[in-house]
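1. below is the sequence, then the predicted model.
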Amino acid sequence: MENNLKIGWNLENTYTSLPNIMFSEMDVNPVNNPKLIILNEKLAKSLGLDYTALKSKVSVEELAGNRALEGGIPIAQAYAGHQFGHFTMLGDGRALLLGEHISPSGELFDVQLKGSGRTPYSRGGDGRAGLGPMLREYIISEAMHGLGIPTTRSLAVVTTGEDIMREMVQPGAVMARIAASHLRVGTFQFAAKWGTPKDLKALADYAIERHYPILMDKENRYLLFLQEVIERQAALIAKWQLVGFIHGVMNTDNMTISGETIDYGPCAFMDTYNRKTVFSSIDIQARYAYENQPNIGAWNLARLAESLLSLIHEDQEQAVELAQKAMTAYPEKYEEYWLAGMGNKLGIFNIEHEDISLIDTLLQLMEKYGADYTNTFRLLTLGKIDESDLFGKKDFDLWHEKWQQRLDEQDVSKDFIQQLMQKSNPVVIPRNHRVEEALEAAIEREDYSILENLLQVITSPYDYSSDYIDYTNLPSDTSGPYKTFCGT
């Protein structure tokens, strides 16, 4: 207990108040030789944790899953999900929820270990994780946080002293993940399919009280809950699209109720703009391609609506009608968030209907000429379009003239417009070749300096005063399409 107090952990176990079908209590699954690889100082401090104490031997044992946190009850959560459209029973097959930490501000955060060993939901897997995928999640989740996109975050990565086999043999690792919660659309699918009506109601009430407490006393809070999740997911996916982020595995078990991005397996950021971009090696049908993400968001939310029907109204027909009406708001809300964001990227304060054509034309030109997505908006922001792949193209020159005319119509200064664009267009993203460079150095040579430098850059993506020019460059090797892997 003394070590727990020194570090600052302040745990509750509210999830264990749910029906037993929703989780399995677990013992920790020790590893041979845990070693701390990386620790997130800023996140630790925001949680009220002592950064130095977190590096102690006892703490590393906890972060590796060799001992439970004082006051915590380790559990593996049960859930289901549509994986690439196919429904299946899932659950935490390689993760343990250690408990829920109460931050100094009173917020509740899940503390989960990923790669912590087998559970009843492992489906024959070893329950472990490789160092590469865990460091990838650390990098991308911190980049997303820096970009201002709601996300789970990584507190630490610890190697286990054991090798695991995936595409190749690599060091085993455990990541400590912090989340608003790990409640997913798939959690509700599980309760609706295998639980009782009482179980489903308990889960819904828990989710509402945790994430949308203002709804608890409202009439038909379950319909309002659905509407709130729709709102948050529309906003979230619009933000993904605006920075060229491709999730890669938008299964219903990877869509949170809180509106945070979760699961950074086969994800990546787009370089050359192409709406059909797919990075995931397992997404053979391109179900989760960049252009499909908004519609997949709607599809996943429809699965949530189906799971909630019995709570929305006792009459099935009325429940369906109410849920369908709620779902019609999604495309409108998504379009609203996306258009506002694109307007900001182009320095347009109040989007008008005519601006849609201006936006669409730019994207078409970027795709036609193979322009880099992030760099195009960065160069527009800096007024350095002569450095772009679009420079000198007649159709782009015509577009640029129309864009300048549109900006001149606004009753604001040029400095004000540029400030808006700088806040909306990142200088840097975690370029795929940079991520791979950092991972290779870490795994092959135990050199973490490249990773540390990359993190320093991508956690300040809107800093136009810094000299990050090397991190804006595209890879010199374009021998083939970039592929990412799930890690399981």
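-> Arrived safely, thanks for sending. On a predicted model such as this, the values are computed, not experimentally measured, just so you know. Numbering: from 1, shown residues only.

2. only C-alpha atoms for contact and neighbour calcs from this point on.
-> Will do.

3. nearest residue to the middle of the protein?
-> Compute the mean C-alpha point of the chain, and by Cα atoms, centre = their mean the closest residue is T261, 2.5 Å away.

4. looks like Y138 contacts R153 (just checking).
-> Yes - shown here, Y138 and R153 form a contact pair, counting by Cα atoms under 8 Å, at 7.1 Å.

5. centre of the chain to the host helix or strand of G186, how far?
-> Using DSSP states H and E, G186 maps to helix 185-194. Relative to its chain's centre, helix 185-194 lies at 21 Å (Cα atoms, centre = their mean, to the nearest Å).

6. for that helix, name the packing helices and strands.
-> On a contact count with 3 or more Cα pairs under 8 Å, 6 or more residues apart in numbering; DSSP states H and E, helix 185-194 meets strand 80-83, helix 197-211, helix 293-312.

7. list of residues touching that helix?
-> Helix 185-194 has contacts (Cα atoms under 8 Å, 6 or more residues apart in numbering) with 22, 78-82, 89, 199-200, 203-204, 252-257, 300-301, 303-304, 307-308.

8. let's bring in a second one:
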Amino acid sequence: MAVFDGEHIRFSFSQLGSAFGNAVKPTPLDNGRLLTYNAALADELGLTTADIHSESFRAILSAEAPLAGRQPFAMKYTGHQFGQYNPELGDGRGVLLGEWRDDKGTLWDWHLKGAGKTPYSRHGDGRAVLRSTLREYLASAAMRGLNIPTTQALAMATSDTPVMRERIETAATLLRVTESHVRFGHFEYLFYSRQHDALRTLADYVIARHFPELAEAETPYAALLQEIVERTAEMIAQWQAVGFNHGVMNTDNMSILGQTFDYGPYAFLDDFNPSNICNHTDYTGRYAFNQQPAIALWNLSALGYAFTPLLESDVINDILGGYEHHLQVAYSQVMRNKLGISDAQQGDSELFNALFSLLESQRVDYTLFFHRLSHITQDALLSAKTLSQFNDLVSDADTLTAWLSEYHQRVAAHDDNTRLTCMQATNPKFVLRNYLAQQAIEAAEQGDMQPTHDLMRVLADPFRSHSGLDHLSQRPNDDEKDLTLSCSS
């Protein structure tokens, strides 16, 4: 269809030069066909149902045809994986198809994952499987529904192509869209390979494409690094507040836009466990839930080091030095929203810490606790009926009563309707628990997409009830909790 032929398409990143990657020819899927798509995102991009179901889109999604007749591009980057620098990274199973301009003039990268081998595939086959593709499709929708910055998945294709992992699986592709696929690792690659002119070109490109207002700053590169630091801190604050564990925070999985990027062995906490590890290859707990704020700073420091050809070291260190304050301010604000507290007071951190101690010691379901609390009026906070609502979550009623008493005093001067409205808009009823994602995957592998459609419906609006689907908010059974996954999950 004409919509995919030209006027909406640009290819600016691939035109930066050979230092930034390679033009590639994807490997088509066998009998590739549309499996599912995000209708709300399609609408945001200006695509109709007819566009999505067209033969042109099917061919693009199945890696049979390029976007607007232009050759796809595999991006080159490197990065630190589990703290060790790896120079051999890059788009090993994905290609940048081009940049789509929507009706508002916003440019979106279209990136096809699972499109076959590239120069950066190393020993891999360049394929993605239905299992991992569906997990990313669902996770990006979940984060978008929670108002947490994220890449998004427009559509998935399935196929008749077999892929060997631990077993024979079905090859799939995922069309990921976001304003930028530039990672911390892009800057690291150009720095460590001593391509400093190209490093400056990349920084100029990022400013011109994503932060044009920074071009007017006294020191644009310092302003760029500051922007990345602040966006990353705000993203991490939101991860921690909602109980999201990324699982593999390598620098090549960190977006310069402060978006949640590259979903692999992620998890939303079930029982509150600050030391939760969701990646079964993370033997040291480097990427445990409670390590994410520190790892983000470590990653930003690696990015700052890559900026040394552009900025003086003392400038970089000053910018990095502001990360923890910015994180704390952002996190405190989100936590106050979760508790419906409209003003900051000196004792708030003690109130938060007492709650986290309760949640950890009692292994309380993180999402359900906050959601239930967000529907209890001040007058009812200390009632026997309220305590009974937490019987299945908290075994120590005395500790809960003590904390609720402190909380009751803290919000006594608040307007109750305002408090509850804030809490109900902040504390989701639905999150993408791993057992739900696994159920959707197993059904999809048998050709049943209804569980996926049901999840997409509740995840798009996770703060309210959904008729006939409230069972998707239930806590998992013991054998469904704390699933650990691999990077290929």
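-> Great, that's in hand. Since we're looking at a predicted model, the values are computed, not measured.

9. now what about the TM-score between them?
-> Once superposed, the chains reach a TM-score of 0.95 (TM-score structural alignment, normalised by the length of structure 1), with 477 aligned residues with a Cα RMSD of 1.6 Å.

10. now, of the contacts of helix 185-194 of structure 1, which are buried?
-> Buried residues within the contacts of helix 185-194 of structure 1, counting neighbours by 16 or more other Cα atoms under 10 Å: 22, 78-82, 89, 199-200, 203-204, 252-257, 300-301, 303-304, 307-308.

11. so who does I149 of structure 1 touch?
-> L236, K239, W240, E260, T261.

12. in TSV, list those residues along with secondary structure.
-> Formatted as TSV, the contacts of I149 of structure 1 follow (DSSP: H, G, I helix; E, B strand; the rest coil):
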residue	secondary structure
L236	helix
K239	helix
W240	helix
E260	coil
T261	strand
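
13. can you flag the buried ones in these?
-> L236, K239, W240, E260, T261.

14. of the residues you listed, which is the nearest to G8 of structure 1?
-> Proximity of the buried ones among the contacts of I149 of structure 1 to G8 of structure 1 (Cα to Cα) peaks at E260, which lies at 24.5 Å.

15. what distance do you get for that closest one to W240 of structure 1?
-> Distance, E260 of structure 1 to W240 of structure 1, by Cα to Cα, to the nearest Å: 11 Å.

16. and if you look at E440 of structure 1?
-> Per Cα to Cα, E440 of structure 1 is found 26 Å from W240 of structure 1.

17. now swap in H353 of structure 1 and tell me
-> From H353 of structure 1 over to W240 of structure 1 the distance is 23 Å, taken as Cα to Cα.

18. now do M342 of structure 1
-> M342 of structure 1 is 12 Å from W240 of structure 1, where distance means Cα to Cα.

19. and what of S357 of structure 1?
-> Using Cα to Cα, one obtains 21 Å as the distance from S357 of structure 1 to W240 of structure 1.

20. translate Q404 of structure 1 into the numbering of structure 2.
-> The equivalent of Q404 of structure 1 in structure 2 is H408 (alignment by TM-score structural alignment).

21. give me the number of residues near its match?
-> For H408 of structure 2, the tally of surrounding residues (other Cα atoms under 10 Å) stands at 17.

22. ok so it is a strand residue?
-> No - assigned with three-state DSSP, H408 of structure 2 falls outside any strand and is helix.

23. mind checking what L54 of structure 1 lines up with in structure 2?
-> When structure 2 is aligned by TM-score structural alignment, L54 of structure 1 is paired with I52.

24. give me the spatial nearest neighbour of A23 of structure 2, chain neighbours excluded.
-> Spatial nearest neighbour of A23 of structure 2, excluding adjacent residues (Cα to Cα, 6 or more residues apart in numbering): F73 at 4.4 Å.

25. let me have the contacts of I149 of structure 1 in a markdown table, extended by distance to D372 of structure 1.
-> Converted to a markdown table, the contacts of I149 of structure 1 look like this (distance: Cα to Cα, whole Å):
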| residue | distance to D372 of structure 1 |
| --- | --- |
| L236 | 22 |
| K239 | 18 |
| W240 | 16 |
| E260 | 27 |
| T261 | 24 |
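
26. closest one of those to M175 of structure 1?
-> Out of the contacts of I149 of structure 1, the member with the shortest distance to M175 of structure 1 (by Cα to Cα) is T261, at 16.4 Å.

27. residues touching the residue in structure 1 that F73 of structure 2 lines up against, list them.
-> Correspondence of F73 of structure 2 to structure 1, assessed by TM-score structural alignment: I75. Counting by Cα under 8 Å, 6+ apart, I75 of structure 1 touches F23, S24, E25, M26, L96, L97, L98.

28. so how far is Q259 of structure 2 from the residue in structure 2 sticking out farthest from the centre?
-> No residue in structure 2 sits farther from the centre than A384, which is 39.4 Å out by Cα atoms, centre = their mean. Distance, A384 of structure 2 to Q259 of structure 2, by Cα to Cα: 43 Å.

29. how about A222 of structure 2?
-> Counting by Cα to Cα, the separation of A222 of structure 2 from Q259 of structure 2 is 20 Å.

30. same question, T118 of structure 2
-> From T118 of structure 2 to Q259 of structure 2 the distance is 25 Å (Cα to Cα).

31. how about whatever residue of structure 2 lines up with A173 of structure 1: what's its closest non-neighbour residue?
-> Aligned by TM-score structural alignment, A173 of structure 1 pairs with A172 of structure 2. Spatial nearest neighbour of A172 of structure 2, chain neighbours left out: T158 (4.5 Å); criterion: Cα to Cα, 6+ apart.

32. kindly report the same for L339 of structure 1.
-> In space, and not counting its chain neighbours, L339 of structure 1 is closest to I351: 7.0 Å by Cα to Cα, 6+ apart.
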